[in-house]
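# Structure for this input, please:
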Amino acid sequence: MQDIEYLQRLAAELNRLQPSVDLYNELVGEQIRKNKCQLLTIAGASRELGVSRETVEEMLMDPALPRIFVGKSQQVRLQFSELIKYISNRAANWYRYSTRK
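Below is the predicted model:
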């Protein structure tokens, strides 16, 4: 019975958050089209997202985030459009990434 109540609360929360996710996706859509091929460093990605470098490095632990390696030192670069797609997917599926239970 507790599982059903938990799932009902989770579904209600998802329904409450869906308009915010839709608005976010709409707002970043234009930005994606403008910067489709731009490559970002980790520092650049953190500036674009308004998060710390450590947060971007944590995201890079997820193999679902596409990245390329450049130069002899194999520095990480993130394609702007792919980064936004990843963030959008993560926002839409926040419950998979949440540490709260």
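
# okay, CA-based contacts and neighbour counts for the rest of this
Fine.

# Return the distance of the spatially most central residue of the chain relative to Leu39.
Centroid-nearest residue in the chain, with C-alpha atoms, centre = their mean: Ile87, separated by 1.6 Å. Distance, Ile87 to Leu39, using C-alpha to C-alpha, to the nearest Å: 16 Å.

# try Arg77
Counting by C-alpha to C-alpha - Arg77 and Leu39 are separated by 6 Å.

# which strands and helices sit next to the longest helix along the chain?
The longest helix of the chain (DSSP state H) is helix 2-34. Where contact means 3 or more C-alpha pairs under 8 Å, 6 or more residues apart in numbering; DSSP states H and E, helix 2-34 is packed against helix 80-92.

# To compare against the first, here's the next sequence to fold:
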Amino acid sequence: MTIATTAKFLGISRDLVNQLLQDPGCPRMVFNNGGTIRIPQDLLLDYVKGRSLNWYKY
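Below you'll find the predicted structure:
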């Protein structure tokens, strides 16, 4: 998913998705020397689940 579709999928802003991407644990695939980012939906769901279970660490 793109950053925009990820934001829509999660019901958050694009800026918040970009903040999530600052976390090295947030899944992403980077293409074209960092120019294109795609976020795999299945891995994103695992990441969000992990963050929700460990919310106190963030």
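
# For the aligned partner of the residue nearest to the centre of the first structure in the second structure, list the residues it contacts.
Aligning on TM-score structural alignment places Ile87 of the first structure opposite Val48 in the second structure. Applying C-alpha atoms under 8 Å, 6 or more residues apart in numbering, we find Val48 of the second structure in contact with no residue.

# Please determine how far Val48 of the second structure is located from Phe31 of the second structure.
Val48 of the second structure sits 23 Å away from Phe31 of the second structure, taking C-alpha to C-alpha as the criterion.

# quick one: the helices in the second structure?
Going by DSSP H, the second structure shows helices at 3-10, 14-20, 41-53.

# With the first structure overlaid, how far apart is the second one on average?
Taken over the aligned residues, the distance from helix 14-20 of the second structure to the first structure averages 0.4 Å (mean C-alpha distance after the TM-score superposition for the first structure).

# what range in the first structure matches that helix?
Using TM-score structural alignment, helix 14-20 of the second structure pairs with 53-59 in the first structure.

# what does that stretch rub up against?
42-43, 45-46, 65.

# So among the residues you listed, which ones count as buried?
By neighbour count, with 16 or more other C-alpha atoms under 10 Å, the contacts of stretch 53-59 of the first structure hold 42, 45-46, 65 as buried.

# need the residues you listed in TSV with distance to Leu83 of the first structure, can you?
Shown next, in TSV, are these (distance: C-alpha to C-alpha, whole Å):
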residue	distance to Leu83 of the first structure
Ile42	11
Ala45	8
Ser46	11
Leu65	7
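
# what two of these have the greatest distance between them?
Greatest spatial distance in these: Ser46 and Leu65, 14.2 Å, computed using C-alpha to C-alpha.
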